[in-house]
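Asker: sequence first, then the predicted structure, then my questions.
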Amino acid sequence: MGASGPVIANVLVDHPEAVLCNPEEMTAQRELWVSVCPNKKELIGIIEKFPASFFTSASHHNNQRNNIAYFQSLNLNKRIITKLMASAPQSFSRPVEQNQVMVDTLQRSYLELGGEKLNMKIWLQKLLSQNPFVLLKSAEALRQNLLFLRDRGFTTAELLHLLSKLRGFVTELHPDSMNQTLQYSQEMMACSGDELREIVLKCPALLYYPKHILTERFEGLLGAGISVSQIIDTPTVLELTTQIVNYRLQKLAAHGYDARTGSLDVLNGTKKDFEQSYGKLRLRVERPLFNPVAPLKTYD
């Protein structure tokens, strides 16, 4: 297949069981993967990164073949199918009917919540790409969680927003845990039910965190001098651990930015997002207002 010696060595180190697969099994497996993988070079990269997904038992080949045919029938991008096979191989080793149940539930939920049929394929591709393991979750759990959120006053459009933003992780939630999280959040922020829904729509991950994690993060923010009103304005700050918040607050304070009186937006985002915001702030602080060497413009 064109793999180099070091690549083969890496595969065997990470997945020594590969030596137990006979050449006929590997030929059959390669034919399956080549049907969705663009080229051999990319396939070699996938095998090196996900060897356990490629070196599977011959007893799974029929299920794999049927699942590939099913996802191709949905007109999903080949790269999406390849990613599903690599990162969630269990979903391809099981009977295709089990995946059909989950996909049908996702599609039906999308349409019932007001999603446009024309955009459904793109929506499904994005969701499966971001969270391949959603196929392995319970379709009934998805229905129960959406029903719970509907009972809490979320509109169909808002439910579709949450389903999309949570990238299928809504299947991992449970009504009891969500209820505890929402009650605690409402008590901490002293807000109404309508205000709480607005906060959740800004920060859907709020539904995902258990109460003890939220307690630690609220206490950390309040202990750093951040007000409840600031948290309500920028609830996504609750997605950051207390350690990350404290580190970023210290870096900002070193350049004269007091988060207690300013916006928390600068704290938000990934490490890359923060470094960009921090860099812009540092430039504003360090760059002189004018260049004293440059001649001033004059007008006749």
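Answerer: Cool, got the structure.
Asker: okay, CA-based contacts and neighbour counts for the rest of this
Answerer: Will do.
Asker: hmm, residue 146 and residue 159 touching each other?
Answerer: Yes: counting by CA atoms under 8 Å, residue 146 is a contact partner of residue 159 at 7.1 Å.
Asker: ok, so what distance separates the closest residue to residue 255 other than its chain neighbours from residue 288?
Answerer: Nearest residue to residue 255 in three dimensions, chain neighbours excluded: residue 282, at 6.5 Å (CA to CA, 6 or more residues apart in numbering). Counting by CA to CA, to the nearest Å, the gap from residue 282 to residue 288 is 12 Å.
Asker: coming back round to it: return the distance of the residue nearest to residue 255 relative to residue 34.
Answerer: Following CA to CA, the distance that separates residue 282 from residue 34 is 50 Å.
Asker: neighbour count winner among the two?
Answerer: residue 282 (17 against 14; other CA atoms under 10 Å).
Asker: in which helix or strand would I find the more buried one?
Answerer: Using DSSP states H and E, the element containing residue 282 is helix 271-286.
Asker: and the contacts of that helix?
Answerer: 252, 255, 266-268 (CA atoms under 8 Å, 6 or more residues apart in numbering).
Asker: can we see that at 10 Å?
Answerer: 244, 248, 251-252, 254-257, 265-270 (CA atoms under 10 Å, 6 or more residues apart in numbering).
Asker: putting a second one here so we can go through both:
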Amino acid sequence: MANATSNLFMTFLARSQLGLLMPGLSALHNQRTNGKFSQHFRYATDFISGQENKATVESLSELSVDIKKIRRLKPWVLSKEVTYVKEMASILQKIGADGSSVAYIFECCPEAILRSPTDVSCQRDLWLSICRNEKQLVELIKRFPDSFFAVEHYESQKANVRFFKDLGLKNTIISRLLTSASNIFHNPVEKNKHMIETLQSHYLSLGGSQENMKTWLLKLLSQNPFILLNTSSTVQENLEFLQKNKFTDSEVLCLVSKLKGFIVQLNPATMQNSLLYSKNIFKCTDQELKELILKCPALLYYSVPVLEERLQELLKAGVSVDQVKEAPGVLELSTEIVQHRIKKLNAIGFSLKTGNLEYLNGTKKDFETAYGKIQAKRERPIFNPVAPLNIED
């Protein structure tokens, strides 16, 4: 009886301990399978508990950094045991960053103080190699601190900078790509090389000349560097789609160039829908549709809902479908831009119902020039050569 009671007690004890252990095991499993959540939770807990690195907070305060902003955006940075506030500030100050610039950079990118000073120094030298001077570098860091402090991609960035220089891209273009399209520089250089070779191959196969290929390619990259984030198979599919729709090789090359490389970011399904929509709306033949597309590639690039919205905005202003067909480039403009330009033209008595839609087209500078001419023409007094002169005696 005693043995039975003892066994019963041991069983109960084991089950109780297992019950206590299971939540812990479950938490451990969740931590391993959801590391990011656990990490953020730990940082949040540290912050709530008030376990900030006092030395870090004091160093940042001495630099007039808004600590409250960091606590609001990325509080976990302040709980890190090892930081390099003074070292990072020194690196920035040596290239000419003043106190307010240093504070602004740390507020926008608090992770900067966690980077290794050695790595950041290497990054500084790399970026400086494509900048005109240190002043420009400081401005770039202020505008794109996250890109600059992505030092974990240093080796890829270095290899890609060298590759693009060898390709013939100017430093101004490379610096713009490095900041606005930094993911391209995170790619292994082999991937970018393969994409460049793909574009060169298609350019030649579509009838482009070897002599003009470099100029064409550099212009394409400067207009749309994100083309390098696509795959060679995507490029192939889209070009084949256009060829199947009776576009000649020279016309396909023209579209690729006019679309600034955005053709590779499309897919056959969306292009097909856009073509059908344009054909139905403008009631045109296949040949007329081709001419419209070549005149305004936006008809191919924008999705049906976007084209629909823009066309409706023009129709509300009293413009006819036939007018849009004559000047399809107006569909490249957003509804906000169209509304603003129509309002300005109406204010000086210019009616789009009878006027030329070409006045709406173009860049802001183009429109302002056209608007100024219309305004000057309407304000100019009419001269009547046979009207009697009023001469005072």
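Answerer: Alright, I've got the coordinates. Note that this is a predicted model, so its numbers are computed, not measured.
Asker: can I have the buried ones of the contacts of helix 271-286 of structure 1 as a PyMOL selection?
Answerer: Restricted to buried positions by 16 or more other CA atoms under 10 Å, the PyMOL selection for these reads:
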select buried, resi 248+252+257+265+266+267+268
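Asker: quick check: of the contacts of helix 271-286 of structure 1, which lies closest to residue 131 of structure 1?
Answerer: residue 270 (18.6 Å; CA to CA).
Asker: coming back round to it: shared neighbours of residue 159 and residue 146 of structure 1, which are they?
Answerer: Each of 109, 113 lies in contact with both residue 159 of structure 1 and residue 146 under the rule CA under 10 Å, 6+ apart.
Asker: counterpart of stretch 303-314 of structure 2 in structure 1, which residues?
Answerer: The aligned range for stretch 303-314 of structure 2 in structure 1 is 210-221, by TM-score structural alignment.
Asker: and if you look at stretch 116-127 of structure 2?
Answerer: So stretch 116-127 of structure 2 sits over residues 22-33 in structure 1, by TM-score structural alignment.
Asker: for that stretch, which positions count as buried?
Answerer: 26, 29-30, 32-33.
Asker: between those residues, which sits nearest residue 152 of structure 1?
Answerer: Within these, the smallest distance to residue 152 of structure 1 is 44.6 Å, found for residue 33 (CA to CA).
Asker: for that closest one, list the residues it contacts.
Answerer: Residues near residue 33 of structure 1 by CA under 10 Å, 6+ apart: 39-40, 43, 54, 64-65, 68, 81-82, 85-86.
Asker: out of the buried residues of stretch 22-33 of structure 1, which are inside helices?
Answerer: Taking DSSP state H, the ones among the buried residues of stretch 22-33 of structure 1 that sit in helices are 26, 29-30, 32-33.
Asker: can you tell me the SS state at residue 38 of structure 1?
Answerer: With DSSP: H, G, I helix; E, B strand; the rest coil as the basis, residue 38 of structure 1 sits in coil.
Asker: how long is stretch 220-238 of structure 1 end to end?
Answerer: In stretch 220-238 of structure 1, first residue to last residue: 10 Å (CA to CA).
Asker: same check, this time on stretch 203-214 of structure 2
Answerer: Stretch 203-214 of structure 2 has an end-to-end distance of 10 Å (criterion: CA to CA).
Asker: ok, stretch 287-302 of structure 2 next?
Answerer: Stretch 287-302 of structure 2 end-to-end distance (CA to CA) = 20 Å.
Asker: now that stretch: how far from the chain's centre is it?
Answerer: Put simply, stretch 287-302 of structure 2 sits 25 Å off its chain's centre (CA atoms, centre = their mean, to the nearest Å).
Asker: buried set for that stretch?
Answerer: Here stretch 287-302 of structure 2 shows 289-290, 292-302 as buried, counting by 16+ other CA under 10 Å.
Asker: export these to a markdown table and tack on secondary structure and distance to residue 331 of structure 2?
Answerer: Formatted as a markdown table, those follow (DSSP: H, G, I helix; E, B strand; the rest coil; distance: CA to CA, whole Å):
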| residue | secondary structure | distance to residue 331 of structure 2 |
| --- | --- | --- |
| 289 | helix | 15 |
| 290 | helix | 16 |
| 292 | helix | 12 |
| 293 | helix | 12 |
| 294 | helix | 14 |
| 295 | helix | 11 |
| 296 | coil | 8 |
| 297 | coil | 10 |
| 298 | helix | 7 |
| 299 | helix | 8 |
| 300 | helix | 11 |
| 301 | helix | 11 |
| 302 | coil | 9 |
